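Undergrad: Sequence first, predicted coordinates after that:
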Amino acid sequence: MAAGKRSEYTRTEGSEVKLLHYIFDQPKIHEIRGHPDKVLDLIEDFGNEYWFANVGRPKGEIVTKLIEEIRPRKMIELGGYVGYSAILFGDAVRRNGGERYISLELNPEFAAVANMLIELAGLRDFVHTIVGRSDESLKQLYASGEVEHVELLFIDHYKPAYTTDVQLCEELGMISLGSVLAADNVLFPGNPPYLRYVRSTVKEKRQVAKSYRAAKAFNTEGFSDRTISKYLGADSSPAFEVIGNPNIVYQSAPVQPAGDPDAIEVTRCVGIEAS
């Protein structure tokens, strides 16, 4: 697309809508339909002019390798944005024999953009987008019987909610032996509370739990004001009071692509100790 046409979109529309115009204005759109890689390529090309908070191919490869290893029947992501990760990982789950990819997205406008691109990629019948708060959606997925066990969870949404959403899954019993969590942006912009939690021993978590009351607010320690204010907002709080399950044994470490300032924290549930 010509630079002049992009500047027209810049004046009148948000970058997410500009992305839709850029992709659907392609002269050979029929050659893109049904090809996830081609849709991802176009999102990345457009991202050279407009920065998008997508996981990208280098870090994405870490998660696709987990998909190939685990072969999840159902995979969940927290934070769908414009659908990049849903297309990349949804395609991988489908190719590895899975049944469904579930994308939870707070913003209805972002979800609408994502759904159009997911359909273009040929994944409409495989990727299920749910609009709303991640904690409320997770509880509903469990209550309905749609997801009783977390096989593989990709976390890339409101940064202070990483820990409380994992603790909610723990309390519901969704995280058990074999569950794997893959959290983005743990180094940049960083997520100190989440890393501290998943890297703690059972003894350390039990010690904290003794004097800990159920969370009525997000732990925003170590986050910038900009990070705290995004998405849910600085005055937001968890929908549910959660403590989690301190008896869960995790093995957790960052996996960082060469030359990338950020990493994916890969966390595996390797056991549950008796109380």
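TA: Now that the structure is in, tell me what you want to look at.
Undergrad: Every contact and neighbour count from this point should use C-alpha atoms.
TA: Fine.
Undergrad: who does the lengthiest helix in the chain touch, helix- and strand-wise?
TA: When the chain is parsed with DSSP state H, its longest helix is helix 56-70. The contact analysis (3 or more CA pairs under 8 Å, 6 or more residues apart in numbering; DSSP states H and E) places helix 56-70 against helix 84-95.
Undergrad: Give me the packing partners of the helix it packs on, helices and strands only.
TA: Using 3+ CA pairs under 8 Å, 6+ apart: helix 84-95 touches helix 36-47, helix 56-70, strand 74-78, strand 100-105, helix 108-120.
Undergrad: relative to strand 100-105, how tilted is it?
TA: Relative orientation of helix 84-95 versus strand 100-105 (axes from the mean of the first three to the mean of the last three CA atoms, to 10 degrees): 170 degrees.
Undergrad: Pull out the buried positions in helix 84-95.
TA: Tyr84, Ser85, Ala86, Ile87, Leu88, Phe89, Gly90, Asp91, Ala92, Val93, Arg94 (16 or more other CA atoms under 10 Å).
Undergrad: cool, and stretch 193-209?
TA: Across stretch 193-209, burial judged by 16+ other CA under 10 Å covers Pro193, Tyr194, Leu195, Tyr197, Val198, Arg199, Ser200, Thr201, Val202, Lys205, Arg206.
Undergrad: can you check stretch 152-166 too?
TA: Along stretch 152-166, these residues count as buried under the neighbour rule (16+ other CA under 10 Å): 152-166.
Undergrad: taking these one by one, which sit in strands?
TA: Counting by DSSP state E, the part of the buried residues of stretch 152-166 found in strands is Leu152, Leu153, Phe154, Ile155.
Undergrad: And here is the other one:
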Amino acid sequence: MDEGAAERVLKRIESSSGRGWLPIVGRRRGEILVEQIRLHRPMRVLEVGSYVGYSTILMARELPAGAEVIGIEVDGDEAEEARANIASAELEADVTVVTGDALEVIPGLEGEFDMVFLDADKWEYLSYLRLLEDKLHPSSVVIADNARSSSRAMADYLEHVRGSGLYASEFRRGGWDGVEISVRL
């Protein structure tokens, strides 16, 4: 992989974001994602809500050799754009983007995930997590984006990861928003 290719794609997406609001994680919260990838060294990552592939690329380029990212994107056009961006970043060998509703796709996924990044319908975060809980192992990491700006929409999710006893969970601020990082116990 050409590290420069991934960086060029990320900058192009950021530039598009500057011309009009794009719901991407951005560099500040992206740094938290990268930090968690480096800390936990996941071999299998699930992203719920790939959009145009920005965070997918951020994560995939940091993964150890042989690791994979599976992204789920409900919008067909955005999924195609994500695939094109991932190919331009020369990461297509490590990433699969599935088009579909995560509530329907997740039950069909096999195996366990070392890391999950939630960045889709905030009202459904707890539903996604409940579908995933049998696919997580002790030390699996779940990162939920927009934990500050969408805290009301995510209230049931936040209550679950903070109070169920199944996770060690903490809020991390990144820019004007933040993420909830929950490690499965």
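TA: Yes, it's here. These numbers were taken from a predicted model, which means no experiment stands behind them.
Undergrad: any chance of the buried residues of stretch 193-209 of structure 1 in CSV, plus secondary structure?
TA: CSV is the format used below for those (DSSP: H, G, I helix; E, B strand; the rest coil):
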residue, secondary structure
Pro193, helix
Tyr194, helix
Leu195, helix
Tyr197, helix
Val198, helix
Arg199, helix
Ser200, coil
Thr201, coil
Val202, helix
Lys205, helix
Arg206, helix
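Undergrad: Hmm, His149 and Pro72 of structure 1 touching each other?
TA: No. Shown here, Pro72 of structure 1 and His149 do not form a contact pair, counting by CA atoms under 8 Å, at 10.5 Å.
Undergrad: out of the two, which sits in the busier spot?
TA: Looking at Pro72 of structure 1 and His149 with other CA atoms under 10 Å, you find the greater number of neighbours at Pro72, namely 23 against 19.
Undergrad: In structure 2, what residue corresponds to the more buried one?
TA: Alignment note (TM-score structural alignment): Pro72 of structure 1 maps to Pro42 of structure 2.
Undergrad: Return the closest of the buried residues of stretch 193-209 of structure 1 with respect to His21 of structure 1.
TA: Tyr194 (36.8 Å; CA to CA).
Undergrad: any idea what the closest one aligns with in structure 2?
TA: In structure 2, Tyr194 of structure 1 lines up with Tyr157, judged by TM-score structural alignment.
Undergrad: Could I get the contacting residues of that match?
TA: Residues in contact with Tyr157 of structure 2 (CA atoms under 8 Å, 6 or more residues apart in numbering) are Tyr125, Leu126.
Undergrad: Distance of it relative to Ile181 of structure 2?
TA: Look at Tyr157 of structure 2 and Ile181 of structure 2: by CA to CA, to the nearest Å, they are 12 Å apart.
Undergrad: what do you get for Val161 of structure 2?
TA: For Val161 of structure 2 relative to Ile181 of structure 2 (CA to CA), the value is 9 Å.
Undergrad: Determine the longest strand present in structure 2.
TA: Criterion DSSP E: the longest strand present in structure 2 is strand 136-145.
Undergrad: State the span of structure 1 onto which that one is aligned.
TA: Against structure 1, strand 136-145 of structure 2 falls on residues 175-184 (TM-score structural alignment).
Undergrad: can you pull the buried residues of that stretch?
TA: By neighbour count on 16+ other CA under 10 Å, the buried set for stretch 175-184 of structure 1 is Ile175, Ser176, Leu177, Ser179, Val180, Leu181, Ala182, Ala183, Asp184.
Undergrad: Nearest to Asn48 of structure 1, out of these: which one, please.
TA: Once CA to CA is applied, the member of those that ends up nearest Asn48 of structure 1 is Asp184, at 20.4 Å.
Undergrad: Please list all residues in contact with the most centrally placed residue in structure 2.
TA: Residue closest to the mean C-alpha point of structure 2, counted by CA atoms, centre = their mean, is Phe117 at 2.8 Å. The neighbours of Phe117 of structure 2, taking CA under 8 Å, 6+ apart as the test, are Val45, Leu46, Glu47, Val48, Val142, Ile143, Ala144, Asp145.
Undergrad: now with 6 Å?
TA: Phe117 of structure 2 sits next to Glu47, Val142, Ile143, Ala144 when contact means CA atoms under 6 Å, 6 or more residues apart in numbering.
Undergrad: And for the closest residue in space to Asn96 of structure 1 that isn't next to it in sequence, the neighbour number?
TA: With sequence-adjacent residues excluded and distances taken as CA to CA, 6 or more residues apart in numbering, Asn96 of structure 1 is closest to Arg71, at 5.7 Å. Other residues near Arg71 of structure 1 number 20, with proximity taken as other CA under 10 Å.
Undergrad: before we move on, what about Gly49 of structure 2?
TA: With other CA under 10 Å as criterion, Gly49 of structure 2 counts 26.
Undergrad: ok, it touching Glu73?
TA: Yes. Using CA atoms under 6 Å, Gly49 of structure 2 makes contact with Glu73 at a distance of 5.0 Å.
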